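K.L.:
Below is the structure, and that's it, no one-letter string:
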């Protein structure tokens, strides 16, 4: 996971966060080991901002990937930031509850599964009923 955290840290350097100054980077590892990164991109209209995790997922999906193994998330504050609810829901579209989520906390990492962070999620199975 150290490599994935390092890739997320590198991605946050590209962040555009002039309003909050809260820079975020993410690194998403696909089932075949390919890594896609993303950073947050703010907009004066906050609802149009792009989250780092969303950008990494979008890049991976655009490249044809639909299966993911793990994601690492970091912030410029190294405060253990986890994916927000919207990003968790997007991850659920492609990942099962065992997806590993690693969050950067200073010199340590916290590890979760997607199921721990988003139990009883809305999924395609819910929509089929």
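P.N.:
Arrived safely. A quick note: this is a predicted structure, and the numbers were derived from the prediction, not measured.
K.L.:
all contacts plus neighbour counts: C-alpha atoms, from now on.
P.N.:
Will do.
K.L.:
and the residue nearest to the spatial centre of the chain, what is it in contact with?
P.N.:
Nearest residue to the geometric centre of the chain (CA atoms, centre = their mean): residue 53, 3.0 Å. Residues in contact with residue 53 (CA atoms under 8 Å, 6 or more residues apart in numbering) are 25, 26, 27, 28, 37, 38, 39, 73, 83, 87.
K.L.:
try 7 Å
P.N.:
By CA atoms under 7 Å, 6 or more residues apart in numbering, the residues touching residue 53 are 26, 38, 87.
K.L.:
same thing with residue 102?
P.N.:
Applying CA under 7 Å, 6+ apart, the residues near residue 102 are 71, 72, 73, 109, 110, 111, 112.
K.L.:
Quick check: closest non-adjacent residue to the second one.
P.N.:
Taking CA to CA, 6 or more residues apart in numbering, and ignoring the residues beside it in sequence, residue 72 has residue 102 as its nearest neighbour in space, at 4.6 Å.
K.L.:
let's bring in a second model and compare:
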């Protein structure tokens, strides 16, 4: 993966964060998923007054992919979070546990282990999804 592709995906996540609905936490998160067919799907966090019903940016993006019946595989993920108007300027934000599981489902459908880039003031943290979610439970675990 080229540095230009990485930076473009991170920029897409940063742009997505601008669409976040986060009136309670005031913490905006954007995610961008690069599929193996070359397309990019973004999502932003969506909060709810009943906090447990809130949706993370990664889950929103994955739901957009899956609800469009796209199963081509997940190549890379970019996540950027922070204060409104300043995503990526604080500490790097990694996907939460729930999002790691949701991303794993999408990755396993395509047989991939996507790279995950998380931008923060100190630079870009780069990990594989399997590092964030070792010994993952997925579709193969049910059969």
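P.N.:
In hand now; what should we look at? Since this is a predicted model, take the numbers as computed values, not measurements.
K.L.:
Please state their TM-score.
P.N.:
TM-score for the superposed chains, counting by TM-score structural alignment, normalised by the length of structure 1: 0.93, backed by 128 aligned residues with a CA RMSD of 1.3 Å.
K.L.:
hmm, back to that, identify the residue of structure 2 aligned to the residue nearest to residue 72 of structure 1.
P.N.:
Counting by TM-score structural alignment, residue 102 of structure 1 lines up with residue 117 in structure 2.
K.L.:
do the same with residue 81 of structure 1
P.N.:
Under TM-score structural alignment, residue 81 of structure 1 pairs with residue 93 in structure 2.
K.L.:
For that match, which residues are in contact?
P.N.:
79, 80, 81, 118.
K.L.:
circling back: from residue 22 of structure 1, how far off is the residue nearest to residue 72 of structure 1?
P.N.:
As judged by CA to CA, to the nearest Å, residue 102 of structure 1 and residue 22 of structure 1 stand 18 Å apart.
K.L.:
now residue 30 of structure 1
P.N.:
With CA to CA as the criterion, residue 30 of structure 1 and residue 22 of structure 1 are 26 Å apart.
K.L.:
Between these two, tell me which one has more neighbours.
P.N.:
residue 30 (19 against 15; other CA atoms under 10 Å).
K.L.:
re earlier: kindly indicate which of the contacts of residue 53 of structure 1 lies nearest residue 120 of structure 1.
P.N.:
Nearest to residue 120 of structure 1, judged by CA to CA, of the contacts of residue 53 of structure 1 is residue 87 at 15.3 Å.
K.L.:
Pretty sure the closest one sits in a helix.
P.N.:
Yes: counting by DSSP: H, G, I helix; E, B strand; the rest coil, residue 87 of structure 1 falls inside a helix.
K.L.:
how many other residues sit next to it?
P.N.:
17.
K.L.:
In contact with it, which residues?
P.N.:
53, 54.
K.L.:
Leaving out sequence neighbours, find the closest residue to the aligned partner of residue 17 of structure 2 in structure 1.
P.N.:
Counting by TM-score structural alignment, residue 17 of structure 2 corresponds to residue 12 in structure 1. Nearest residue to residue 12 of structure 1, sequence neighbours excluded (CA to CA, 6+ apart): residue 25, at 3.9 Å.
K.L.:
Just the helices from structure 1, written as ranges.
P.N.:
2-12, 52-62, 85-94, 114-117, 124-128 (DSSP state H).
K.L.:
Turn those helices into JSON lines, including distance to residue 78 of structure 1.
P.N.:
Converted to JSON lines, these look like this (distance: least, CA to CA, whole Å):
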{"stretch": "helix 2-12", "distance to residue 78 of structure 1": "9"}
{"stretch": "helix 52-62", "distance to residue 78 of structure 1": "15"}
{"stretch": "helix 85-94", "distance to residue 78 of structure 1": "19"}
{"stretch": "helix 114-117", "distance to residue 78 of structure 1": "19"}
{"stretch": "helix 124-128", "distance to residue 78 of structure 1": "34"}
